[in-house]
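Asker: can't give you the sequence, but here's the structure:
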C-alpha cells in the first residue's frame, strides 16, 4: 500500500504545481488607472488618461491634463504612465474552453452527433479550467464566444469571460445565436495521400437545404404560438431567431453561397444574419452592405485558398470590407490555440488597407461586441460599461510590444500566471544553472 501511495502522491503534487491561478475576487474598492494612453475602442484616444472603476463598472474616463478628479479615500491608484489602456479584446467564433488537445478525444467537446441540433448549447461544455484560457487572457483577450461545430445546424453559442470558477460564473451572454453550416455548391476536402485541399461538388446540397427549410418553417410556426404545449426543445431554442434577440451565424466562404444564404435566411423571416469565414466576402461587399450583414473573418495569417488570388488577399480583406461600409469583426475561427494572437491580426490589417490603428482595434473590440449584441456592456472604455480592460506596456497590436501588465474583468484584478510562463521559468532555471 505504501508503495502505491508514493507515486499517487507525486502525481497529485505535480498536478497541483501546474494548476491555473484561482479566479479573481470581486472588486471591493475603487481603482484608478492614471497617466496612461487610453484607446477607447471607438476610434478615440485619450493621452494622460484617468480610468476610474468601482464594483466592476467604469465610473469615469477623462483626460488628466484637462480634468482633475478628487479621488476618494481608499482608492487604489495604479500609475500606468507611458503604458496603454485597452478595452478587453473579444474573440468570436471560438472553441476555446471547448477544445484542449485535439488528439485527446476526452478533452474535445465542441460538437454533438447528428445533423440538425438547434438545441445543443456550447455554454454548458465550456471548461473554465482550460490551460489555454489564461494564455489568451494574458494577451488581452478577455471575452470569447464559445461556438459549437458539426452538422448543418450546430447549436447555440454563448459569450464567456476568460475568468470564473465554472461556466455559470464565466457567462456574459447566454445563447446569443444559432450556428448554421450553409450547404454550398462545393465542399472542401483534404487529400491525405497528396496532402492537398480538394474542392468537389456537394451532392447532398439539395437534400440539406430541404431539411433546413422544413426545420425553419416549423420553428417559425412554433414561434408564433404564445404558450406552446407541449414544449418542443428543438424549436424553442430557435424562437429568438425570429424575434431578433438571436443572431443566425452562417458559415459560408464562396460568394454565391454567401448571397444565397443571406437571401434564404431573410426569406425565412430571420432578421439578423452574420457571415462567418467569408473568404470571398469581398466579391459581394455591396450586397452585404445593402442587406446590413456583418462579417466575422477567420484567420488572416494564411495563404489564400484559390491559386489565382493575390498572396496577400487574406491580409487585405478587412480593409476591403471596411471601405465598402461592411461591419467587420476578426476572429481565429476553428484555431482555438492561436486565439492568443488575435490582436496581431488587427495589427497586420493596419498594414494592408486599414490605415487607422484605432479602426483595426475596433474590429476586435467594439465591432465584435456590436455583432454579438453585447456592446451595451463591453467593447469600449466608457462610463457605465463593465470594467473589462487591460494595460499593456506598449502597442497591443504589435507582437513586439504587447506585454500585458494588468488585467481586470468586471473590475476583478486577474492573476497573470499561465502555462507558458511556468514553462519559461522552469526551463530558464534549468539552463541557467
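Answerer: Received, thanks. Everything quoted here is computed from the prediction, not taken from an experiment.

Asker: Every contact and neighbour count from this point should use C-alpha atoms.
Answerer: Noted.

Asker: Grab the nearest non-local neighbour of the most centrally placed residue in the chain.
Answerer: Using Cα atoms, centre = their mean, the residue of the chain that lies closest to the mean C-alpha position is residue 91, 1.9 Å off. Nearest in space to residue 91, with sequence neighbours left out and distances taken as Cα to Cα, 6 or more residues apart in numbering, is residue 144 at 4.6 Å.

Asker: One more to weigh against that first structure:
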C-alpha cells in the first residue's frame, strides 16, 4: 500500500513539474548579434539583410550586413524576420486565468469609484496564458482593471519575470474610466444575443463623476495634503500629464461627450478605448488630438445597417484621417495572442501598408502608453525587446516565433499549447493498443 502511494505521489509530482511554465530568462551576459534577417524597425523602415546588436539589454547597433559584430555572440537568422516586441494594450492577461473560476479572476474590486485600485500588484507572472501570447511575439502587455465607473490604474508589464516587481516596465501609467453612455448592453444567455437598453443611471453616474473629478482637481493643487486621501492622490497624475485617462466608450456621441468631460477638467492626456463607432467622431478625435485603442476587429458591426466589414476597415479609416491608432483585444485576454493578425486584417481592408499596420501594435501603442523612449521600435539605445519570426508576423500561416528577447534576455518559448500538441502527437503516432 505504501509503495503504491509513493508511486502515485511520484507520478503526480512529475506531472505537475511538466505542467509548470518555463523559468524566467536570466539577464543577458554577453553581447548578441542577430544577422542576415529582414529587420522591421517599427517606424515604417525595413532593412534587408540586416544586423542588430544588443548588450546588457540595450540595442547598440542596427544596420545592414556591414554592421560590426566583433565580440558578440553571432546568431544567424538569415531569411527570417526581426520585429519589435508586440504590445498588447487594454488587457486582462495576468489578471484573469479562467473566467468561470472565481479564484483565478483578480481584475476588479467592489465599488463604483476606485481610482486607488492598482492592477500592478494583482499581475500573476505564473499565468499559463502569458507564455502562449509570448509565443506569438507579444512581449509587453498593459494590465488594466475592470469594474465600476472609475476602475483604477493600469501598468505596463513584460511577459517574462518571477513576479510583478520583475515584470513591470511602467507603473500606474493611467486611470480607467467607464463612460456612462446613453445605452447599456444586455446579454441573453438563452440565444447569446446582445441588445441595447436605455441607461437609466446615466445622469446619476455623471453627477458622481463630476463631483469626484472636481475634488481630485482641487486636491491636486495642494502640494502636501494632510491627511492624504488615497483615492484623490491616485488621480493626481491625470492633471499633471504624468498619467493617461483611458476612457472606455464605443458610440460616437459617447466618445465626444467623454472627451469633452475630460477636457473640462484640464486633463491633457485622454485615450479612447474600444471606439467601435470611432468613425462617427473621427474629425472630433483628430481636432482634439485624441488617440484610439480599438477593440477586437474580428466582430460584427454595432448596427444592422452598417457594412459587415466596417470593423475590419476601422483602423484604415482612422489612420487616414490622422488619428493615432493602436489595436487590442480588450478584455478577451485569451485571444490576445492573435493581436498580430488583427493588424494583418487591417492591411487587407483598406490600410494597405504592412509597416503601417505593424506600427499599430508596436510604435503607435508605445507612444500612446508613454513608453516610446524605451520600446516600440528597433533603434539604438532602446530596450532589446524583440523577436525573430520564420516569416511575416502579421500572417498566421507564417508567424512562427523562433527567438524572443526581453531586455536582452533570451526567453524560453515553451508553453502549455506546445506541450499538449507534443503529447497528443506522440499519442496518435503510436499503434492502437489491443488491436
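Answerer: Noted; the coordinates are in hand. Predicted model, so just to flag it, every value in this text is computed and none were measured.

Asker: Now check structure 2 for the residue matching the residue nearest to the centre of structure 1.
Answerer: Superposed on structure 2 with TM-score structural alignment, residue 91 of structure 1 falls opposite residue 88.

Asker: can I assume that match sits in a helix?
Answerer: No - checked against DSSP: H, G, I helix; E, B strand; the rest coil, residue 88 of structure 2 lies outside a helix; its state is strand.

Asker: sorry, back to before: go ahead and confirm the residue nearest to the centre of structure 1 touches residue 331.
Answerer: Yes - if you go by Cα atoms under 8 Å, residue 91 of structure 1 and residue 331 touch, sitting 5.7 Å apart.

Asker: other SSEs contacting the helix with the most length in structure 1?
Answerer: Taking DSSP state H as the criterion, structure 1 has its longest helix at helix 205-223. Secondary-structure packing of helix 205-223 of structure 1 (3 or more Cα pairs under 8 Å, 6 or more residues apart in numbering; DSSP states H and E): helix 233-236, helix 239-243.

Asker: 10 Å - rerun?
Answerer: Under the contact criterion of 3 or more Cα pairs under 10 Å, 6 or more residues apart in numbering; DSSP states H and E, helix 205-223 of structure 1 touches helix 233-236, helix 239-243, helix 255-267.

Asker: what about the strands in the stretch 1-150 of structure 2?
Answerer: 32-40, 46-55, 58-63, 73-76, 81-84, 86-91, 138-143, 150-158 (DSSP state E, counting those that start in this stretch).

Asker: ok so, going back, who are the contact partners of the match of residue 91 of structure 1?
Answerer: Residues in contact with residue 88 of structure 2 (Cα atoms under 10 Å, 6 or more residues apart in numbering) are 133, 138-143, 156-157, 326-330, 333, 336-337, 339-340, 361-362, 365-366.

Asker: cool, and residue 213 of structure 1?
Answerer: Contacts of residue 213 of structure 1 (Cα under 10 Å, 6+ apart): 219, 264-265, 268.

Asker: For those residues, which entry has the maximal number of neighbours?
Answerer: Tallying neighbours with other Cα atoms under 10 Å puts residue 219 at the head of these, with 21 neighbours.

Asker: Matching it against structure 2, which residue comes up?
Answerer: By TM-score structural alignment, residue 219 of structure 1 lines up with residue 216 in structure 2.

Asker: Could you do residue 72 of structure 1 as well?
Answerer: Looks like residue 72 of structure 1 aligns to residue 70 there (TM-score structural alignment).

Asker: is it true that its match touches residue 31?
Answerer: Yes - using Cα atoms under 10 Å, residue 70 of structure 2 is in contact with residue 31, at 9.3 Å.

Asker: The two - which one has more neighbours?
Answerer: Ranked by neighbour count (other Cα under 10 Å), residue 70 of structure 2 and residue 31 place residue 31 first, with 20 against 11.

Asker: What's the PyMOL line that selects buried ones from the contacts of residue 88 of structure 2?
Answerer: Selecting only the buried entries of the contacts of residue 88 of structure 2 in PyMOL, with 16 or more other Cα atoms under 10 Å as the criterion:
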select buried, resi 133+138+139+140+141+142+143+156+157+326+327+328+329+330+333+336+337+339+340+361+362+365+366
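
Asker: just to revisit the earlier point, can you tell me which of the strands of the stretch 1-150 of structure 2 is most buried?
Answerer: Comparing these by mean neighbour count (mean count of other Cα atoms under 10 Å), strand 86-91 ranks first with a mean of 30.

Asker: quick one: that one to structure 1 mean distance?
Answerer: Compared with structure 1 after fitting, strand 86-91 of structure 2 has a mean deviation of 0.2 Å; criterion: mean Cα distance after the TM-score superposition for structure 1.

Asker: Distance to residue 206 of structure 1 added to the contacts of residue 213 of structure 1, as TSV?
Answerer: Rendered in TSV, the data for the contacts of residue 213 of structure 1 read as follows (distance: Cα to Cα, whole Å):
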residue	distance to residue 206 of structure 1
219	20
264	13
265	16
268	17
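
Asker: Now the two most distant members of the residues you listed.
Answerer: Greatest spatial distance in these: 219 and 264, 14.9 Å, computed using Cα to Cα.

Asker: Spell out the residue ranges of the helices in structure 1.
Answerer: So, for structure 1 - with DSSP H - the helices run 2-17, 132-137, 167-170, 205-223, 233-236, 239-243, 255-267, 285-290, 313-323, 342-350, 357-362, 366-372, 419-431.
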